[in-house]
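>>> The sequence isn't on hand, but the structure is:
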């Protein structure tokens, strides 16, 4: 299903996106050495409920997971990159943490992810990887112009990631979003320009470049959800929900001023 939102629905999408961005920014400011992943999950639940929103994850049970997910946020540490299930783990100095959050507010969903390093023990290679995903995201967003195609976004993302020296996994990528979290069209993190669905004003897209330091292969944890690099290498993941408008792409998942 591909949804094209009305102007009234786009206003709701803006509110949902701002909530996601604001929660992620607050969580990032609170995360420190010793913070427990389960506490991050509890804080996320409290902020979602305080805003009158609904988690997209708690009851999420797709074919690829061992569901339902049962938590309010994805917390992926170091070699984990996608669908990181919160568990009893205290963050350590130098950990690379990815927070991935999706909520529904007033019937419209928004989805975003951030990666950052905990504490002051920072490996430059980790920061380069984070920077590469952020640059790829910016390129993908810029390519999301009305009348462009999904393949143009994929090509822009893949060009940045490949130039930075990373191999690209094509199993998981971005997606359409609207009244539900995961919709068509799928947005691969590499592809050929000029192919795929034509972007129309009113379309919402969650664009999410992610990489692993030295591989493009994944393995899955015993929890049935958490995806890790097959080599144990570190990972990074960055995501925004955007709206395609007549004036170009609009990022929705920025924190409130």
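Structure received. The structure presented is a predicted model; accordingly, all values stated were derived computationally and were not measured. Residues are numbered from 1 along each chain as shown.
>>> hey, let's count contacts and neighbours off CA atoms from now on
Noted.
>>> Give me the neighbour count for the residue nearest to residue 76 when sequence neighbours are not counted.
Of all residues not flanking residue 76 in the chain, residue 84 sits nearest, at 4.3 Å (C-alpha to C-alpha, 6 or more residues apart in numbering). For residue 84, the count of nearby residues is 23 (other C-alpha atoms under 10 Å).
>>> helix/strand/coil for residue 84?
Under DSSP: H, G, I helix; E, B strand; the rest coil, residue 84 falls in the coil class.
>>> all strands for the protein, in order.
Under the criterion DSSP state E, the chain contains strands at 54-55, 74-77, 80-82, 96-105, 108-117, 174-176, 183-187, 204-207, 210-212, 218-220, 227-229, 235-237, 240-245, 248-251.
>>> closest to residue 196 out of these?
Counting by C-alpha to C-alpha, residue 196 lies closest to strand 183-187 out of the strands of the chain; the figure is 8.6 Å.
>>> list the buried ones in that closest one?
Residues of strand 183-187 classed as buried by neighbour count (16 or more other C-alpha atoms under 10 Å): 183, 185, 186, 187.
>>> Contact partners for the third one?
Think residue 186. Counting by C-alpha atoms under 8 Å, 6 or more residues apart in numbering, residue 186 touches 173, 174, 175, 176.
>>> which ones are touching the third one?
Read it as residue 175. By C-alpha under 8 Å, 6+ apart, the contact list for residue 175 reads 182, 183, 184, 185, 186, 187, 205, 206, 207.
>>> what's the answer for the second one, then?
With contact taken as C-alpha under 8 Å, 6+ apart, residue 174 is in contact with 186, 187, 188, 189, 205, 206, 207, 208, 209.
>>> can we see that at 10 Å?
By C-alpha atoms under 10 Å, 6 or more residues apart in numbering, the contact set of residue 174 is 153-154, 182-189, 205-210, 239-241.
>>> and the comparison structure, right after this:
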């Protein structure tokens, strides 16, 4: 069942989203050579709680940390631990917080220092652009598949691949609500998008094949071919005049 949210709900979701936006920027700055992923998790937990929110990931289906940290060929759901970041690592940070019974969820990818090569730099650029292409397609009266098609088209135009096994989702009182939001598929299909719909759109993009595997820890998703992967995500709300980003500090869609 798809639940439409009110404007009051949106404002509460925005507050949760701003917590996520602020803490992600802190984590991005802290992701330097020599820091452990466990160090970053401790920062995430402290900064979320400092803002009066709770880390929604911690304990979610048994997940043991406050932030998912995926490095290089890890796609999503990496568990923080003793790993020390090295120069040129590609680090994906996925963070969720709950505040006043509403959830914010967002992700970004960054390099430790400089990108290792031009392909890696392009991967990051294209994945973030694909997220915003998907958001721009989330117009009232459009179809869910228009989001999916916008993401996939942009990614594949640059020779990269979109992960099929993991998708975006509805969001609100729960982190994962209906509908699912694939990052691939034909335009013009799926449900009609209506004002009040809140979605987490999150392209996961690989340099090589879109095939993935899950490690023995039961969480960490990796590219099957060992190629680099990037991940960007925002929580959005569809207004009568178009989408609004709730997990970006200025709330605007980049031109």
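Perfect, thanks for sending it. Small disclaimer: the values here were computed from a predicted structure and weren't measured.
>>> residue boundaries of the helices in the stretch 1-150 of structure 1?
With helices called from DSSP state H, counting those that start in this stretch, the stretch 1-150 of structure 1 shows them at 7-30, 37-50, 124-143, 150-163.
>>> mean distance, the third one to its aligned residues in structure 2?
The one in question is helix 124-143 of structure 1. Compared with structure 2 after fitting, helix 124-143 of structure 1 has a mean deviation of 0.8 Å; criterion: mean C-alpha distance after the TM-score superposition for structure 1.
>>> The second one now?
Helix 37-50 of structure 1, aligned to structure 2 and superposed, deviates on average by 0.6 Å (mean C-alpha distance after the TM-score superposition for structure 1).
>>> next one: the last one
Compared with structure 2 after fitting, helix 150-163 of structure 1 has a mean deviation of 0.6 Å; criterion: mean C-alpha distance after the TM-score superposition for structure 1.
>>> which part of structure 2 lines up with that helix?
Using TM-score structural alignment, helix 150-163 of structure 1 corresponds to residues 144-157 of structure 2.
>>> buried residues in that stretch?
Buried residues in stretch 144-157 of structure 2 (16+ other C-alpha under 10 Å): 144, 145, 146, 147, 148, 149, 150, 151, 152, 153, 154, 155.
>>> so can I have a markdown table of those residues showing distance to residue 222 of structure 2?
As requested, the buried residues of stretch 144-157 of structure 2 are exported to a markdown table (distance: C-alpha to C-alpha, whole Å):
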| residue | distance to residue 222 of structure 2 |
| --- | --- |
| 144 | 27 |
| 145 | 26 |
| 146 | 27 |
| 147 | 24 |
| 148 | 22 |
| 149 | 24 |
| 150 | 24 |
| 151 | 21 |
| 152 | 20 |
| 153 | 23 |
| 154 | 22 |
| 155 | 19 |
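>>> Could you find which two of those residues are furthest from each other?
Among the buried residues of stretch 144-157 of structure 2, 144 and 155 lie farthest apart (C-alpha to C-alpha), at 17.7 Å.
>>> quick one on the thing from earlier: over in structure 2, tell me which residue corresponds to the residue nearest to residue 76 of structure 1.
Looks like residue 84 of structure 1 aligns to residue 78 there (TM-score structural alignment).
>>> before we move on, what about residue 173 of structure 1?
Aligned partner of residue 173 of structure 1 by TM-score structural alignment: residue 167.
>>> Check residue 218 of structure 1 too.
In structure 2, residue 218 of structure 1 lands on residue 212 (TM-score structural alignment).
>>> doesn't residue 75 make contact with that match?
Yes. With contact defined as C-alpha atoms under 10 Å, residue 212 of structure 2 reaches residue 75; the gap is 8.1 Å.
>>> Now for the two: what residues contact both?
163, 166, 206, 221, 222, 223.
>>> I'd like to know which of the residues you listed is nearest to residue 27 of structure 2.
For those, the nearest to residue 27 of structure 2 is residue 221 (20.9 Å; C-alpha to C-alpha).
>>> Just give me the match in structure 1 for the closest one.
So, by TM-score structural alignment, residue 221 of structure 2 is matched to residue 227.
>>> picking that back up, wait, which of the strands of structure 1 is closest to residue 90 of structure 1?
Residue 90 of structure 1 lies closest to strand 74-77 among these, at 10.4 Å (C-alpha to C-alpha).
>>> Output the contacting helices and strands for the closest one.
When contacts are defined as 3 or more C-alpha pairs under 10 Å, 6 or more residues apart in numbering; DSSP states H and E, strand 74-77 of structure 1 packs onto helix 37-50, strand 80-82, strand 96-105, strand 108-117, strand 227-229, strand 235-237.
>>> Among those, single out whichever gets nearest to residue 165 of structure 1.
strand 235-237 (13.5 Å).
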